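J.: dropping the sequence and predicted coords here.
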Amino acid sequence: MSAIYGVLGSCYQLRYPESHAQTDLDEAMTAFQEAIKHPDNVELEISNHIFLALLFNQRYHSIGNASDQSASLENLRLAVEIYSQHVSSLKPGKVFSSGINTLIGQYNRTGHIQELEQSIQLFQQLVQLLDGYPEALPDLLVTLASAFQILHSHSFHPGTIEEAIEYMERAISIGETSGQATAQAYHRYGVCLRARYQHNGNQRDLQAAAEALHRAVSLAVPGDPDLPAYLTDEGTVVSDRYNKSSDINDLEAAISSYQKAVDMLALSASDSVLCWNNLATGLLERYKQLGSLADLEQAILLMQRVLASDEADPKDQAGANSNLGVALADRFESAGNMADLEHGLQAHRRAVAICNPASPDYAMYLNNLGSILRVRHRLNRELKDLEEAILIQYKSVELTSPGSPTYLTHLNNLANALLERHQIYNEESDLEESIRIYRKVVELSSGSNHLLAISNTNLGNALFRRYQLNQDPIALEEVEKSYRLAQSLTDEGSLIMDRLLGNIGNVLHEYYQISGDQKYLSEYRQVMTDASCKGMLTDPVNILPMIKQWARYETARQAWEVAGKAYAYSLQTINQLFRTQLLRKHKETWLSEAQGIPARAAFARAKMGDCNEAVLILENERTHLQSEALLQHGADLETLRATRPDLVDRYSSISARLSSYQSTELDKVNTTLDLLAMQSANRELEALIEEIRHIDGYTNFLQRFTLAQIHETAGPAPLVYLVVTPEGGMAFIVDSIRVTLLPLDQMTESALRGKLADFVQEQINWLSALTNKNTDQHQKAEATSAWFSQLDEITGWLWNAGIGLLCEHLNAAGITRGVLIPTGLLGLLPLHSAWCEDPDAPTGRHYALDSIAFSYAPNAQSLQRAQGTARRVAPTALLAVDNPDGSLRSSENEVQVAAAGFEQARVLAGVEATRQAVIEALPGYPVLHFSTHGHANWEDPLRGGLLLAGGEFTLADLLGLHLQNARMAVLSACQTGVQDVTLPDEAISLAGGCLQAGIAGVVASLWTVDDVSTAMLMARFYDLWKKDGLQPAEALLGAQIWLRDTTNGEKKRYFKTALPEFTNQRLPSSAADAFFKSVVLKDDNQRAFVHPYYWAAFTLTGV
């Protein structure tokens, strides 16, 4: 009867995992209880008690009844007690092993350590009972060692692993004596020895573990289900040995073991997650040594597979997250994709959050988190990242035993963090502490070539910093010694070799500076060429600062040809980093590294006599974001639609997807889904562009802008690329045939920055005075006077620094129109209002716009598109936004004047001018007029914009629109032409955004403008454009000169003619009446708006 009940109980027990029905579990327990009541033999009775122990334990964890936990342990105790009465006739290893191992496994999954400890006590009783029966002990000893190992995996107490090793050594000793040695025993022994090695770092334990695990693999029979676990753990120990020896053969052997294990397991196998994790670790290390991107990508896929698996327990998840974070950080350094860096940081934070703080792995996960925080700090310059990293690195060192294999790595990274903090605050204590730690790591890492190479490199970096402070040549020799030793220990294919060459280059350059010996200069240039050629492809993140420094050195000694080469490497590296980014904010991060480089590269090219290449650099290596937008949305595909509408539709669809992705915030991006979708869209667009280029007539479709295209764009008016560098300025004047260089030696970067700092500060003081309720009228008047004086100062300086020379040159050539393409910080200034004294002029000054009708453009490519739109779209209808918040007194009159020039006009006034209403209406009108408040956001340019009813219309909103039929936008608001100061070469502003969105021409302002004078200026602009038929650039120029030069009396007469009693009405009567009244009380002979503040803020960008 016992056997029948036992079979019935087993059936219910087997059905329960699928059904999850509590009745199945209860029925199984009832059946085994009945079997115990009707014992057939002692062996079955013991087995039934063990099964009941398992079932009670299972029900306890299902419903939480404490009595079930007690019953589980009581049945296990009874099994031991019954056995003790029949010890001479039974083999407990066979009787107990399956049930006990299952119970142990359940304890391992649930983490209820108290139950496991009580079970261990019972197992130890069994071992004592069997002391006289050695042939029966091995299986039980292995089981007991397993229990202690599991206990160690939860408590991490060294004593538990010592107990496990003691039992394993007894089991193996007995097994070898009796000829019963098993693969399972050697496997468990090897795992326990490795756990002890992780605590003490003793090489004898590591070697013994490797031998035991190799024996386990050798003893395993074909088809053994445990063989993948043996292979995985053997690979782990060989990998540990590699970490000490740096022998690539050990690494290859570890990867081979991991790969065999993975190949043996089904994707759903519970052990597969550990195999995937370990294989990924090995591939990552091989990538670091040999640089194979295939290894890196396979490792990332394996980690993502682990994290998606239902079989991954918290330990697996923590390990996979940490490995994924390391892999993504490695991929970031190889390609510079900021999304990888951010998601790598998130993965490391998850690893730390999941891991048990008592685990030896916890310190390692902390160390990895600290390392990636330092990487992000080097890019975003946010001190909170570095300070968090330092705290974390200290904690990781504190939690790591000095004998641990990872201790020196953690020390090394702590020193790295301290050295970085020293470079910010110049605290000598941080520098000296980092040197002390590096020396300690070098002293103790003699067994590992890899760690020794890294620690010597880092020691060299710290010593070089000390040399920079004290200029001691003896110290420089020690720097070189450290770098050279690191070089001798580093494989040629290693990813750190190019960085190391750059460091050696720094030493060679210092030797040249000290001695003047040309051999050092030649060696330096060769080393930097070698480092740049390979490093910009394999390690662009770290090699870029070294290449930029090289370019600066060569520029300082006016070695223009070598400087040109170094700048070319810099630009290639930045382009590569830019192209790999998926999100706009990440693109901007790398573009910040490019600021000023195109100007300096063009300057070097010009000094070499190659002005054509200089112009191509200025055209194609700036304004990347705008060029990318033109690539996605500005392509002229209308002629292709007639023959291949499918390609045109695909192009539009992919472009829309990319726009949506690139404006996404990072925290809304899912690593495995959205990033893959973004990458896929990028690849689709690239493939489609290539497909279009194979169609007749589209060979040059969306290629980089050529010199021929630039000359073509300059046909209506020459283009003037303006450059400022530390060495001086240049103007590249491009007409339809040639490029002419005009040196502007006085326009240096330092002079510009000094003038601009004063200009911006006085503007800020003035705006603060106007908006502060506690500022009295006298203080406001003083602030206004200071701001006006500063505006006079900087515009006068602009004339003397080079704009005057430019005007004279253009006038001498008979040129009256020109398009300014200012680079860098020049884009913040009203270049058209540069002036010199002229007693014969009505104002006593001659301004640049008196000589040349200047307009502006970000680059020739956007201007060419604007020219095409202007030819295609007629300015027939107007959409106007009028004073959404009701604060502009002259807005209604201004809008009336604007609307009067159009047969069709729609005005959204006051509360009607909501963001949604404006966005919906914009595509239907070729001319747009905004009379409202505007502002530039210098911290986040995309959030700058125009005030509407109940919200703002931001630059980010504008960039999301594609206005293919918009001829002109007039942004009669404050600061709508001000560009981003952090990325000046990108010309990011509302005006530039309008061009990027498809509008052909934009009138915008560079500062906060006067309400009345602006309304008058706009009235005159529309008068000249729509009624006199002038082009927008000439109309704006005419309006500015009119506002500036006409006396108050002349303005009265002009507006008087528009009043109802006069027949020749040019303006709406109500507007004319308001404008007339604003000047009627002023002195007729004075010019109320003569100062540049009133008229110079407005520019025309585009055509």
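T.: That came through, no problem.
J.: only C-alpha atoms from now on, for both contacts and neighbour counts.
T.: Will do.
J.: buried residues in the strand or helix carrying residue 656, which are they?
T.: Secondary-structure assignment from DSSP states H and E places residue 656 in helix 645-662. By 16 or more other Cα atoms under 10 Å, the buried positions in helix 645-662 come out as 647, 648, 651, 654, 655, 656, 658, 659, 661, 662.
J.: for these, which one is nearest residue 72?
T.: Closest approach to residue 72 among the buried residues of helix 645-662 (Cα to Cα): residue 661, at 55.9 Å.
J.: now do the one helix or strand residue 275 maps to: which elements does it pack against?
T.: With the criterion set as DSSP H and E, the secondary-structure element containing residue 275 is helix 272-290. Here helix 272-290 touches helix 227-245, helix 248-264, helix 293-308, helix 314-335, going by 3 or more Cα pairs under 8 Å, 6 or more residues apart in numbering; DSSP states H and E.
J.: use this one as the comparison:
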Amino acid sequence: MDSSPDWAESIRAARQVSGSVTRWEALAAEAEEAPDVVRALVYDGTGGAHLRQHWAGAGPDHLDAAIGWYRRAAAIARDPVATAVFSNLGRALESRYDDRYDDGDLDAAIDAYQQAGADLFLGRALRRRGHSGPDLDRAITLLSSAVEDADDPEPIRELAGALLDRHDTDGNGADLDRAVDLYRTAAATTDPEQLVAGCTGLANALLVRFQERGADDDLDQAIDLYEQVQPDAGDLSATAALARSNLAGALLARRDARGGPGDLDRAISLYDQASRCPDLSPRQHTGIMNNVAAALDDRFHARGALADLDEAVATYTDVVEQTPVTSPDLAGRLNNLAIALRTRHVYTVRLAPRLTDDLRESISRHREALAAGGDTPLRAALLNSLGNGLRTRFDATGDHDELREAITCFEDAVAAAPNDPAYLNNLSTALAALGETALLERAVTASRKAVALTVAGVAEYPRYLLNLANALAELGDRNDDAGLRAEATERYRESGRLALRALPGDALFGAANWSETAGAAQRWTEVVEAYRIGAAATAALVNVQVRRSDKESWLSMAQGIAARGTLALAGLGDARAAAVAAETGRAVLLSEALEVSRIRLERLADAGHGDLVTRYRDAAERTMPSLS
């Protein structure tokens, strides 16, 4: 009588016990003398049991075990079993790559998918390995083939994503438009899960197109789509967290374009909710925390509260510490931290440039980021950021070697990405800082191109206008060119008007530059215009501050603008307005001090200390005349 096991029945029974590693491993031990096809099926099932345990949070040892069992199965598998075995091996290797960022695992996954002939999985993995170049082109070819043969939306979304990747590299508008069309197709589904993924992909693509072309309809559609897929308030799943994070990013884009104050606060709230999701992977969690820090940084620039910037620096620091050294995200996150540290340095020492620990650490982090980034598409951005750090250190030390190294960084960044407005803008400011006439002419050329390449609605546009105005003004004065000076005036005016909508801190910086440049040439009417922009920006910043120290930090910058405004108004014969300008900063501080005192006195009276309030007010009445 044949006592050999009924392998088909044994495998079927093991599959019915979800996640039973023990059952599968016992079956694998029994199958050691079985035919290859049986052993391949059993080893594959054992690998699957371990992989499911890993996905359920049981630990990395299960992932390593899964890969080991899948490899044993792949070594003996033959068609038709081999296709499934190699696909499963590829999935497990991709999972380990997600956890440990070992490029060898991604390469091995690609080899496994090639053995399986799985166009969709192979195309997806190639897309991950190469965000540009031959890998990406091959991924698009494979995914296009997968779309032709598939009935479900997933291959369509993968192809659309690959086209977006290629657009990010070469700026091909046709790829972007095709990606939008494909995502629309993927979103036309009745399956709830596929609908969420399709709507999210379409919204992402529309947001990219808005940022590139500035069409309001694209932005409005993107936000509507993100709103449609928002989860219930109590949903703490990873999918819910990513949905909140996506909407937050779109709200920030709308706030940059239109200046809606509520969008910024809601975005920060959404990011905060998303970061509290317990089901996020470590990579997802640090990614969202990185977004939290960026939004806090944005709010600092919008409202000037140094507490927001301090929290952004602390959050960026935590993100960097939690990012593995092998992670492809490390370079970008180091760069973000370095930029925030440099920003805090600039706002701390803006009236008296000097070296600070923040600036020293910033440049060190920039160099770490450049080393971590290697020879990747991110290198140009990292060079640009290091250049900014070196330029800032030149402002503190006056060392022209620092400035020349900064210019080299900017030139290398522009060579790699000649149509990136940020790199052109920064190259322009560094060239202008050297002060040579020929370099000033190059600075104006680079700055004009930066402005021309930037959509008027994005946050950086007023800054680029300001830097163009500075270069035009200096070159106009150097060459005694009235036409350049007139253009500079118009650029200063436009920059201030736009910055006042959403970035009053930038408007205040611009007003300071304009009033200083025009004041040196005794163009009093322009100085008065700059003063009025500065006064409006100061009021906007002070009105949203809580801490007096924050108010004073902005008022100290405004003081110079008010002094020049006072001189200009006096020069134009408006003595009354000149007197008002001279007292504006002092009056704002005094009114803020009195308001704080009133609130504190009310709290003191409510606490049952009315006698102290009476004594205080009596003393205040006796001393108040000394303030007049």
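T.: On my side now, so go ahead. Here the structure is a predicted model, which means the values were calculated and not measured.
J.: superposed, what's their TM-score?
T.: Both chains were compared after superposition, and using TM-score structural alignment, normalised by the length of the second structure their TM-score is 0.80; 585 aligned residues with a Cα RMSD of 4.3 Å.
J.: which residues does the counterpart of residue 494 of the first structure in the second structure contact?
T.: Using TM-score structural alignment to pair residues, one finds that residue 494 of the first structure aligns to residue 458 in the second structure. Contact criterion Cα atoms under 8 Å, 6 or more residues apart in numbering gives 211, 253, 256, 257 as the residues in contact with residue 458 of the second structure.
J.: cool, residue 278 of the second structure as well?
T.: Contacts for residue 278 of the second structure (Cα under 8 Å, 6+ apart) come out as 236, 237, 238.
J.: the last one is in contact with residue 280, isn't it?
T.: Yes: taking Cα atoms under 8 Å as the contact criterion, residue 238 of the second structure and residue 280 are neighbours in contact, 5.1 Å apart.
J.: tally up the residues packed near residue 641 of the first structure, please.
T.: Using other Cα atoms under 10 Å, residue 641 of the first structure has 13 neighbouring residues.
J.: same deal with residue 505 of the first structure?
T.: The criterion is other Cα under 10 Å. On that basis, residue 505 of the first structure has 25 neighbouring residues.
J.: how about it: what's its closest non-neighbour residue?
T.: Of all residues not flanking residue 505 of the first structure in the chain, residue 524 sits nearest, at 5.0 Å (Cα to Cα, 6 or more residues apart in numbering).
J.: that neighbour maps to what in the second structure?
T.: Under the alignment (TM-score structural alignment), residue 524 of the first structure pairs with residue 488 of the second structure.
J.: wait, its match sits on residue 472?
T.: Yes: in this structure residue 488 of the second structure lies within contact range of residue 472 using Cα under 8 Å: 5.3 Å.
J.: more neighbours: the two, which one.
T.: Legend: neighbour count by other Cα under 10 Å for residue 488 of the second structure and residue 472, higher for residue 472 (29 against 25).
J.: correct me, but that one touches residue 482?
T.: No: the pair residue 472 of the second structure / residue 482 is not scored as a contact, 10.4 Å apart, by Cα under 8 Å.
J.: so what's residue 429 of the second structure up against?
T.: With contact taken as Cα under 8 Å, 6+ apart, residue 429 of the second structure is in contact with 443, 467, 471.
J.: what of residue 504 of the first structure?
T.: With contacts taken as Cα under 8 Å, 6+ apart, residue 504 of the first structure has the following neighbours: 480, 483, 484, 527.
J.: stretch 733-752 of the first structure aligns to what range in the second structure?
T.: Under TM-score structural alignment, stretch 733-752 of the first structure corresponds to no residues of the second structure.
J.: mind checking the end-to-end distance for that stretch?
T.: 21 Å (Cα to Cα, to the nearest Å).
J.: one more: stretch 722-729 of the first structure?
T.: Distance between the boundary residues of stretch 722-729 of the first structure (Cα to Cα) amounts to 7 Å.
J.: in it, what counts as buried?
T.: Within stretch 722-729 of the first structure, judged by 16+ other Cα under 10 Å, the buried ones are 722, 723, 724, 725, 727, 728, 729.
J.: in strands only, show me those residues.
T.: For these, membership in strands holds for 722, 723, 724, 725, 728, 729, with DSSP state E as the criterion.
J.: does the first one touch residue 741 like I think?
T.: No: with the criterion set as Cα under 8 Å, residue 722 of the first structure and residue 741 do not qualify as a contacting pair; they are 10.3 Å apart.
J.: show me the common contact partners of those two, please.
T.: Counting by Cα under 8 Å, 6+ apart, the contacts common to residue 722 of the first structure and residue 741 are 730, 731, 732.
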